[in-house]
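Asks: Build me a model:
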Amino acid sequence: MSSAMSKRLEGKTILITGASSGIGKSTALEFARTSPKSLKLILTARRIDALKSLAEEIKSEVGDGVQCLPAQVDMSKPSEIVSFVSNLPAEFKDIDVLVNNAGMVRGVAKSPEIDPEDINVMFATNVTGLITMTQEVMKGMSKHGESGQGDIIMIGSIAGREGYPGGSIYCATKAAVRTFTDALRKELIATRIRVIEIDPGQVETEFSLVRFGGDKAKADAVYKGVEPLTPDDIAEVVVFTAGRRENVVIADSLIFPNHQAAATVMHRKS
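Replies: Here you go, the predicted model:
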């Protein structure tokens, strides 16, 4: 017997950015497992081989009820995003749920020693890319019914709520996402488009590995003495928000592991 959430999600088309790993990959799997009878997943990232592998994994686990469209998209390039959305196959054009998950961080430098290229790529990916994707997808959502319908789900961060040393640029990008999301929710108040923000605390993904330029020892040290959240923990919340009754908006969520109370306040076991 299908759950109420499964039935609400049936037949929907869901676009997930940054789906090749981490929270994005887990979110795709969680959607497929929750509503395996009739679902369309558009999976985007820069690593197309990883997306194709994910599509095969979903098919082998849940069968043919979930259709997957893997697509290589670089979120730091607005023109690429516009072209991608406008050229979606007809059967995938009618997007019901956008999960803006793609994001990245580089380095731990403090001002005035932050590399300008790091600044540019973080803002291009985390802010400009996210806004561009949102606007392009919204053009389709606005045609749903009299006032438009759909879900825009932003994966933010505790970093968007409080800045911390060595993370000023990343924090600034996530604060921009948070402010954009808040304004967007108010702009769309007369529509049936739900605007949802989910802000994770510490989650163990490739995030730290990218931040430290592939230095695994440094990345592993971030999680020493703690039990961080997993991508699956956040994916379950994403799917839960999308699976609510239309009149229910989980507008704003902050999710910590048990040892964390703020961006830099954590209890580490010796």
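Asks: use CA for all of it now, contacts and neighbours both
Replies: Fine.
Asks: In contact with the residue positioned nearest the centre of the chain, which residues?
Replies: Per C-alpha atoms, centre = their mean, the C-alpha nearest to the average position across the chain is that of Asn101, at 1.6 Å. For Asn101, the contact set (C-alpha atoms under 8 Å, 6 or more residues apart in numbering) comprises Ile16, Thr17, Gly18, Ala19, Ile23, Gly24, Met154, Ile155.
Asks: at 10 Å what do you get?
Replies: Applying C-alpha atoms under 10 Å, 6 or more residues apart in numbering to Asn101 gives the contacts 15-19, 22-25, 27, 44, 126, 130, 153-156, 198.
Asks: Over to Val121?
Replies: Val121 touches Met75, Ser76, Lys77, Gly103, Met104, Val105, Arg106, Val127, Thr128, counting by C-alpha under 10 Å, 6+ apart.
Asks: Make TSV out of those residues and add secondary structure and distance to Tyr164.
Replies: Output for these, formatted as TSV (DSSP: H, G, I helix; E, B strand; the rest coil; distance: C-alpha to C-alpha, whole Å):
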residue	secondary structure	distance to Tyr164
Met75	coil	25
Ser76	coil	24
Lys77	coil	28
Gly103	coil	18
Met104	coil	16
Val105	coil	13
Arg106	coil	14
Val127	helix	19
Thr128	helix	22
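Asks: please give me the structure for this one as well, since I'd like to look at both together:
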Amino acid sequence: MPVIFVTGATSGFGAATARRFATEGWKVIATGRRADRLDALKAEFPEGVIHTAQLDLTDRDSIVAAVAALPEDFKPVDCLFNNGGLALGTKAIPDVDLEDWDRMIDTNIKGLVHTTLELLPLLEAAGKGASIVNVGSVAWRWAYPGGNVYGGTKAFVHQFSQNLRTDLGGKDIRVTTLEPGMSKTEFTMVRTHGDAEANESFYDGVDPIRPDDIADIVWYLATLPPHLNISVLEVTPVQQVAGRPEIHRH
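Replies: You can find the predicted model right below:
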């Protein structure tokens, strides 16, 4: 039975993807910081389908410990879904919070790198068809006010994924950067430090990407014929397009 390792499985894309793969007959390693949500997810499925591991992507030791403690029947790992990440703050430079910047760098960059390195031996053991799906964002190339460090971290995800794919050439491990646009999850609530009204109003009049949409795409990527690799997949709502250049006149 194939196995997927999901970071950020307590909400949004991660939770939806964990459910999709568990429903399709895969074993799921669901990880995240909120143990109560992991327990609730595990309880939705028969015993032995989901293994949970509480970890913090900003703490390398917790990543190492979670991987080291994986049960033998959840090895090897056929797909790594590097989904855990966040945006914090909406203000433009220089009116920013450095703690927010540091947390985004620690989570979106360091967390992704450390998780990938720990999982690589288990992915190699899975053999041909193993996949890494890294969640990026259209924000890596569509700059917008307040996007600053968040967009920078997603530019790192894009470039790291391309170099990872190059370094893993010949090892039968596929690497994809999945780059969503406007998506309705807890993303904006986290970004605004808990402003539920902002989270709802942001999506007024828009039919955004939903977590189940991303779960469907990850399923597609993980179950492609093993000789195929999709390097980059950008997905947006039909209503979202790249903006025209803004001119500031004096």
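Asks: Mind checking which of the contacts of Asn101 of the first structure are in helices?
Replies: Counting by DSSP state H, the contacts of Asn101 of the first structure place Gly22, Ile23, Gly24, Lys25, Thr27, Leu130 in helices.
Asks: just those now: which is nearest Arg161 of the first structure?
Replies: When these are ranked by distance to Arg161 of the first structure (C-alpha to C-alpha), Leu130 comes first, at 17.9 Å.
Asks: aligned partner of the closest one in the second structure?
Replies: Matched by TM-score structural alignment, Leu130 of the first structure corresponds to Leu112 in the second structure.
Asks: Aligned counterpart of Glu236 of the first structure in the second structure, please.
Replies: Per TM-score structural alignment, Glu236 of the first structure is aligned with Asp216.
Asks: which SS class is that match?
Replies: What DSSP: H, G, I helix; E, B strand; the rest coil gives for Asp216 of the second structure is helix.
Asks: Repeat that for the one 3 residues further on.
Replies: Trp219 of the second structure falls in the helix class when you classify it by three-state DSSP.
Asks: Can you report how many residues neighbour the residue lying closest to it once chain neighbours are set aside?
Replies: Nearest residue to Trp219 of the second structure, sequence neighbours excluded (C-alpha to C-alpha, 6 or more residues apart in numbering): Phe21, at 7.1 Å. Neighbourhood size, Phe21 of the second structure [other C-alpha atoms under 10 Å]: 22.
Asks: can you check the one 5 residues further on too?
Replies: Applying other C-alpha under 10 Å, we find 18 other residues in the vicinity of Trp26 of the second structure.
Asks: Look up how far Gln54 of the second structure lies from it.
Replies: For Trp26 of the second structure, the distance to Gln54 of the second structure equals 20 Å [C-alpha to C-alpha, to the nearest Å].
Asks: Map Thr191 of the first structure across to the second structure for me.
Replies: By TM-score structural alignment, Thr191 of the first structure lines up with Lys171.
Asks: follow-up on the earlier one: quick one: which two of the contacts of Val121 of the first structure are the most distant?
Replies: Lys77 and Arg106 (17.4 Å).
Asks: So those two - more neighbours on which side?
Replies: Arg106 (22 against 15).
Asks: Aligned to the more buried one, what sits in the second structure?
Replies: So, by TM-score structural alignment, Arg106 of the first structure is matched to Leu88.
Asks: ranges for the strands of the stretch 101-250 of the first structure?
Replies: 149-155, 192-200 (DSSP state E, counting those that start in this stretch).
Asks: Export the ones you listed to JSON lines and append columns for distance to Arg178 of the first structure and mean neighbour count.
Replies: Shown next, in JSON lines, are the strands of the stretch 101-250 of the first structure (distance: least, C-alpha to C-alpha, whole Å; neighbours: other C-alpha atoms under 10 Å):
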{"stretch": "strand 149-155", "distance to Arg178 of the first structure": "8", "mean neighbour count": "23"}
{"stretch": "strand 192-200", "distance to Arg178 of the first structure": "8", "mean neighbour count": "22"}
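Asks: can you redo these as TSV with distance to Phe212 of the first structure?
Replies: Formatted as TSV, the strands of the stretch 101-250 of the first structure follow (distance: least, C-alpha to C-alpha, whole Å):
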stretch	distance to Phe212 of the first structure
strand 149-155	21
strand 192-200	20
